[in-house]
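In: Got a predicted structure plus its sequence, pasted below:
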Amino acid sequence: MIIREASFLSSNTQVAACPAPDRPEYAFIGRSNVGKSSLINMLTGRLGLAKTSSTPGKTQVINHFNINNEWYLVDLPGYGYAKVSKSSRADWGKMINAYLTKRENLTCVCVLLDSRHAPQAVDLEFMEKLGEAGVPFIMIFTKTDKQSTSQTKALLADYLTKMGETWDELPRHFVTSAETGLGRDEVLDFITEINRQVAADAASA
């Protein structure tokens, strides 16, 4: 996929206020400081499209981006640790849950996971909730440039083994680096593939 257009559309706290659900939508989410904004900028080839910060919890709203006038990329608030009040985290939780369960054109959730860490309970629980709700998702492992390839492979194997304890069929996964561009083509090819499926399903409906 060639990214010809990547522009910010809107920020919202209510699902009803989001852009018209007239195209496939891919939502990116992960624990605070997982490298979400950097990954979005790498995928779109637009430095600064998503605002990066060393402060966890920077994203506090549902951010929509228009990609090629064909699909929406959505930057969701992170979950887990953030230097905000418990009430704010509770509000984010409600907002994210409403989005994930009510957004009718949500095509896939891209769950970002730091490749340097063993499986974290908060990530496993989040993906379990997606599965229970029937929300399609993939796993995207980030920050692989921060360690050796062998370390990444070992941690990835541990992660998939842990997932296999509760999942009959593992979700697709991708290995990425915002610094080197690793995984960019694979993730965008996946989105292209799913967009074609959505279009074919719509045509045959």
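Out: Done, it's in. Every value quoted in this text rests on a predicted model; they were computed, and no experiment measured them. Residues are numbered from 1 along each chain as shown.

In: going forward, measure contacts and count neighbours with C-alpha atoms only.
Out: Will do.

In: Tell me which other helices or strands the longest helix along the chain touches.
Out: When the chain is parsed with DSSP state H, its longest helix is helix 184-204. Packed against helix 184-204, as judged by 3 or more CA pairs under 8 Å, 6 or more residues apart in numbering; DSSP states H and E, are the following elements: helix 36-44.

In: now the angle from the helix it packs on to helix 184-204?
Out: 70 degrees (axes from the mean of the first three to the mean of the last three CA atoms, to 10 degrees).

In: Enumerate the positions of helix 36-44 that are buried.
Out: Using 16 or more other CA atoms under 10 Å as the burial criterion, the residues of helix 36-44 that qualify are Lys36, Ser37, Ser38, Leu39, Ile40, Asn41, Met42, Leu43, Thr44.

In: ok, longest strand in the chain?
Out: strand 106-114 (DSSP state E).

In: Tell me the first helix or strand C-terminal of that one.
Out: helix 121-133 (DSSP states H and E).

In: Now tell me what touches that next one from outside.
Out: Outside helix 121-133, the residues that touch it by CA atoms under 8 Å, 6 or more residues apart in numbering are Gly30, Arg31, Gly80, Thr101, Val111, Leu113, Pro136, Phe137, Met163.

In: now for the helix or strand containing the fourth one, which elements pack on it?
Out: With elements delineated by DSSP H and E, Thr101 resides in helix 86-102, which encompasses its position. Helices and strands in packing contact with helix 86-102 are not found; criterion 3+ CA pairs under 8 Å, 6+ apart.

In: and it, how far out from the chain's middle?
Out: Centroid displacement of helix 86-102 relative to its chain, using CA atoms, centre = their mean, to the nearest Å, is 16 Å.

In: In addition, the following structure is provided for comparison:
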Amino acid sequence: MNFNQVSFVDSVFSLQRLPEPLYPEIAFAGRSNVGKSSLINKLINRKNLVKTSSKPGKTRSLNFFEVKEQLYLVDLPGYGFAQVNKQMRLDWEELISGYLLERETLACVVVIIDLRHALKATDREMLDWLQYNNIPALPIYTKADKLSKNQQSKQAAALDAALNIAPADRLIFSAKTDLGCEELRNRLAVYCQHETVEEEPPRQDSGTGA
């Protein structure tokens, strides 16, 4: 799968305006300012196709990007934002949860977690919610370049224990050093191949029957 051939499709503010479900979809979720936009830009080898901002809560829509006729990447609004009013937060949560629960072509949710810190309650809640609703999730521990190799190992082990997962169930990533980038591409390609196979219609019996 060529992640270099990516184009912007649409910014969606309503579930009624979602693009046609033509391809498997990978959604990207994470706390505001966790490095979600930087991760997606590195994944697709672009500098600023996905806009980055130092202002929490700037992304207020589901932003769809197409990997040429193969896949949609979906940038979700950041969660854990505190600098927005209650109604806006409720609207965003309704948009995100509605999409995640109702989108049949959703193949996986990449949940981005800052490797430098202990597990946040909002990250645990997101992953627990996805598991409860049988939605595949892939935790990514990002900003690894901020830590030494020894610190990376210690922090990753602590997050693994907090989430009760094995190292094989997540990735360590850095948008600055490319750490984990190729492995992420490979994993997402597998999700999409699996989704495509599952969605193939059953073959019709060519016999006349009794």
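Out: That came in fine, so what should we check first? Every value quoted in this text rests on a predicted model; they were computed, and no experiment measured them.

In: Would you mind measuring from the residue most central in space within the first structure to Asp158 of the first structure?
Out: Nearest residue to the geometric centre of the first structure (CA atoms, centre = their mean): Phe28, 2.1 Å. Distance, Phe28 of the first structure to Asp158 of the first structure, using CA to CA, to the nearest Å: 23 Å.

In: what about Leu90 of the second structure, distance to Arg60 of the second structure?
Out: From Leu90 of the second structure to Arg60 of the second structure the distance is 12 Å (CA to CA).

In: thinking again about what came up before, who's in contact with the residue nearest to the centre of the first structure?
Out: Lys36, Leu73, Val74, Asp75, Leu76, Val109, Cys110, Val111, Leu112.

In: neighbours of Ile62 of the first structure, just the number please.
Out: 21 (other CA atoms under 10 Å).

In: now Leu73 of the first structure
Out: Neighbours of Leu73 of the first structure (other CA under 10 Å): 22.

In: and if you look at Asp22 of the first structure?
Out: 11.

In: next one: Tyr99 of the first structure
Out: 20.

In: Just give the closest residue to it, not the sequence neighbours.
Out: Of all residues not flanking Tyr99 of the first structure in the chain, Val15 sits nearest, at 5.6 Å (CA to CA, 6 or more residues apart in numbering).

In: which of Leu90 and Arg60 of the second structure has more neighbours?
Out: Arg60 (19 against 11).

In: ok, the aligned partner of Leu188 of the first structure in the second structure - contacts?
Out: Matched across to the second structure, Leu188 of the first structure falls on Arg185, judged by TM-score structural alignment. Contacts for Arg185 of the second structure (CA under 8 Å, 6+ apart) come out as Phe3, Leu43.

In: how does it look with 10 Å?
Out: Arg185 of the second structure is in contact with Met1, Asn2, Phe3, Leu43, Ile44, counting by CA atoms under 10 Å, 6 or more residues apart in numbering.

In: Check Asn66 of the first structure too.
Out: So Asn66 of the first structure contacts Glu5, Ala6, Ser7, Phe8, Leu9, Ser10, Pro19, Glu25, Tyr72, Leu73, Val74 (CA under 10 Å, 6+ apart).

In: Put together TSV for these, with secondary structure on each row.
Out: Output for the contacts of Asn66 of the first structure, formatted as TSV (DSSP: H, G, I helix; E, B strand; the rest coil):
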residue	secondary structure
Glu5	coil
Ala6	strand
Ser7	strand
Phe8	strand
Leu9	strand
Ser10	strand
Pro19	coil
Glu25	strand
Tyr72	strand
Leu73	strand
Val74	strand
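
In: So among those residues, which aligned pairs are also touching in the second structure?
Out: Retained in the second structure: Glu5, Ala6, Ser7, Phe8, Leu9, Ser10, Glu25, Tyr72, Leu73, Val74, out of the contacts of Asn66 of the first structure (criterion both residues aligned by TM-score structural alignment, their matches' CA atoms under 10 Å).

In: Apart from its neighbours in sequence, what residue is nearest the second one?
Out: Just to be clear, that refers to Ala6 of the first structure. Nearest to Ala6 of the first structure is Ile67, by CA to CA, 6+ apart, at 4.7 Å.

In: could the contacts of Phe28 of the first structure go into a markdown table alongside distance to Gly181 of the first structure?
Out: Below are the contacts of Phe28 of the first structure laid out as a markdown table (distance: CA to CA, whole Å):
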| residue | distance to Gly181 of the first structure |
| --- | --- |
| Lys36 | 14 |
| Leu73 | 18 |
| Val74 | 20 |
| Asp75 | 19 |
| Leu76 | 22 |
| Val109 | 20 |
| Cys110 | 17 |
| Val111 | 18 |
| Leu112 | 15 |
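
In: Most widely separated two among the residues you listed?
Out: Leu73 and Leu112 (14.1 Å; CA to CA).

In: Pull out the buried residues from stretch 65-83 of the first structure.
Out: 65-67, 71-79, 82.

In: Out of the residues you listed, which sit inside strands?
Out: Phe65, Asn66, Ile67, Trp71, Tyr72, Leu73, Val74, Asp75.
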